[in-house]
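In: sequence and predicted model, in that order:
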Amino acid sequence: MIYFVGDLHFGHSNILEYEKETRGKYWNSVEEMNEGLIKLWNETITKDDIVYNIGDFFFNMKPKDVKRILKQLNYKKMILIAGNHDHRKMIKLFEQEGITVKYADMIKRDGVRYYLSHYPTLIGRKNLYNIHGHIHSDFMETGYHINVDYDFTGKIAISFDELIEFIEKILRK
């Protein structure tokens, strides 16, 4: 199965304050949040799944701690769309760990295109949706932006099927 995840911010203690509704009310510390995110990830994603990670995966963590968390996460293949907190050293570490890193990507399913980017991107074309992150719990009412952030969806990951269902029920009204 293919999943999309966004803006998990492993290691970011201030996110507990910024996003109280999705994080602060569940976890009291960054350590609790990290463990909770790992648990949610592994309850949803299997070792046979492909994950498109829409950026800001980790925040200000030591390489050894990043590697420790990566080793605990289920996935067959991960493609990271680099975000504003995914700096050069971290990108190099991701690549060394077998994660494909891109700054944007285009995927297609059933004749519909999906432009993957960390930031919401203005597109202006039919049959083209922007799967993005960055804006956490906010929503862009354009009809073609799909925010897959944990803080917006309340879910650790969104499957491609769920994403298409969202488009059909919400965006194509």
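Out: Done, it's in.

In: only C-alpha atoms from now on, for both contacts and neighbour counts.
Out: Fine.

In: report how many residues lie close to the nearest residue to residue 12 once chain neighbours are set aside.
Out: Distances taken as Cα to Cα, 6 or more residues apart in numbering place residue 59 nearest to residue 12, at 5.3 Å, with adjacent residues excluded. Using other Cα atoms under 10 Å as the criterion, residue 59 is surrounded by 19 other residues.

In: just residue 44 next, same as before
Out: The number of residues packed around residue 44, counting by other Cα under 10 Å, is 15.

In: over to the one 4 residues further on?
Out: Applying other Cα under 10 Å, we find 12 other residues in the vicinity of residue 48.

In: look at it and tell me its secondary structure.
Out: When the structure is reduced to helix, strand and coil (DSSP: H, G, I helix; E, B strand; the rest coil), residue 48 reads as coil.

In: show me the helices in the protein, by range?
Out: Applying DSSP state H to the chain gives helices spanning 15-18, 30-44, 63-72, 88-96, 150-153, 160-166.

In: this is the other structure I want to compare:
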Amino acid sequence: MATFFTSDTHFGDHRVLNLYPRPYGSVAEMDADLIARWNAVVGAGDEIWHLGDFARTPRLAAELLPKLNGRKHLVAGNNDIGPDVAHGWETVQPYAEIEREGRRLVLCHYPFRSWNGQHRGSLNLHGHSHGRMKPLPRQFDVGVDVRDYAPVALEALLAARRPKAP
């Protein structure tokens, strides 16, 4: 079982196509591609943490969740209206602290300037900024706009920050 992270899918939301330069001609095209990319990465038994702004409406969220692989957890964002476990989430919360691969992770939709354990090696994973905010050390935007429109594994985040070998 692997663990993946994502954020800011904004399923069914036409506004995101006007606000951010996504490569889609329509909401239907965006939704279909995001579902395909999610399922190409996340297996049925994998765990996935969605860090907010999942879908435009709770009804759409309930329709989409069964189509997406993985055991799904939601850390709610500012555009998540009334999400609950009945819609297919294993858990729903505004904030989470978990440990994976020997790392303490602080998960929230919003990027922090300071977080629990920041100076003891914990990492802050977030969304909300759509790649428009310079990260602090040990801070990662996991939003689809900066992660090739797909969920990302912790190891891939850490590998991207490692210095390249000469």
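Out: Good, I have the coordinates. The structure presented is a predicted model; accordingly, all values stated were derived computationally and were not measured.

In: got a TM-score for the two of them?
Out: Once superposed, the chains reach a TM-score of 0.87 (TM-score structural alignment, normalised by the length of structure 2), with 159 aligned residues with a Cα RMSD of 1.8 Å.

In: once you drop chain neighbours, what's closest to the counterpart of residue 121 of structure 2 in structure 1?
Out: Structural alignment (TM-score structural alignment) places residue 121 of structure 2 against residue 127 in structure 1. Taking Cα to Cα, 6+ apart as the measure, residue 127 of structure 1 lies nearest to residue 112, with 5.1 Å between them; neighbours along the chain are not counted.

In: isn't the match of residue 121 of structure 2 up against residue 115?
Out: No. Shown here, residue 127 of structure 1 and residue 115 do not form a contact pair, counting by Cα atoms under 8 Å, at 10.5 Å.

In: when those two are compared, which one has more neighbours?
Out: In terms of neighbours (other Cα under 10 Å), residue 115 is the more surrounded of residue 127 of structure 1 and residue 115; the figures are 18 against 11.

In: contacts only, for residue 143 of structure 2.
Out: Residue 143 of structure 2 is in contact with 6, 7, 8, 9, 126, 127, 128, 129, 130, 131, 149, counting by Cα atoms under 8 Å, 6 or more residues apart in numbering.

In: again, only using 7 Å
Out: By Cα atoms under 7 Å, 6 or more residues apart in numbering, the contact list for residue 143 of structure 2 reads 6, 7, 8, 127, 130.

In: counterpart of it in structure 1?
Out: Matched across to structure 1, residue 143 of structure 2 falls on residue 149, judged by TM-score structural alignment.

In: can you tell me the closest non-neighbouring residue to that match?
Out: Setting aside the residues directly before and after it, residue 149 of structure 1 is nearest to residue 6 in space (Cα to Cα, 6+ apart), at 4.3 Å.

In: quick one: the one you found from residue 124 of structure 1, how far?
Out: Computed as Cα to Cα, to the nearest Å, the residue 6 of structure 1 to residue 124 of structure 1 distance reads 23 Å.

In: how about residue 5 of structure 1?
Out: When Cα to Cα is the yardstick, residue 5 of structure 1 and residue 124 of structure 1 sit 24 Å from each other.

In: looking at those two, which is more packed in?
Out: When residue 5 of structure 1 is set against residue 124 and neighbours are counted by other Cα under 10 Å, the residue ahead is residue 5, at 26 against 10.

In: hang on, isn't the more buried one packed against residue 53?
Out: Yes. Applying Cα atoms under 7 Å, one finds residue 5 of structure 1 in contact with residue 53, separated by 4.9 Å.

In: I'd say residue 86 of structure 1 and residue 56 touch.
Out: Yes. In this structure, residue 86 of structure 1 sits in contact with residue 56. The criterion is Cα under 7 Å, and the distance is 5.6 Å.
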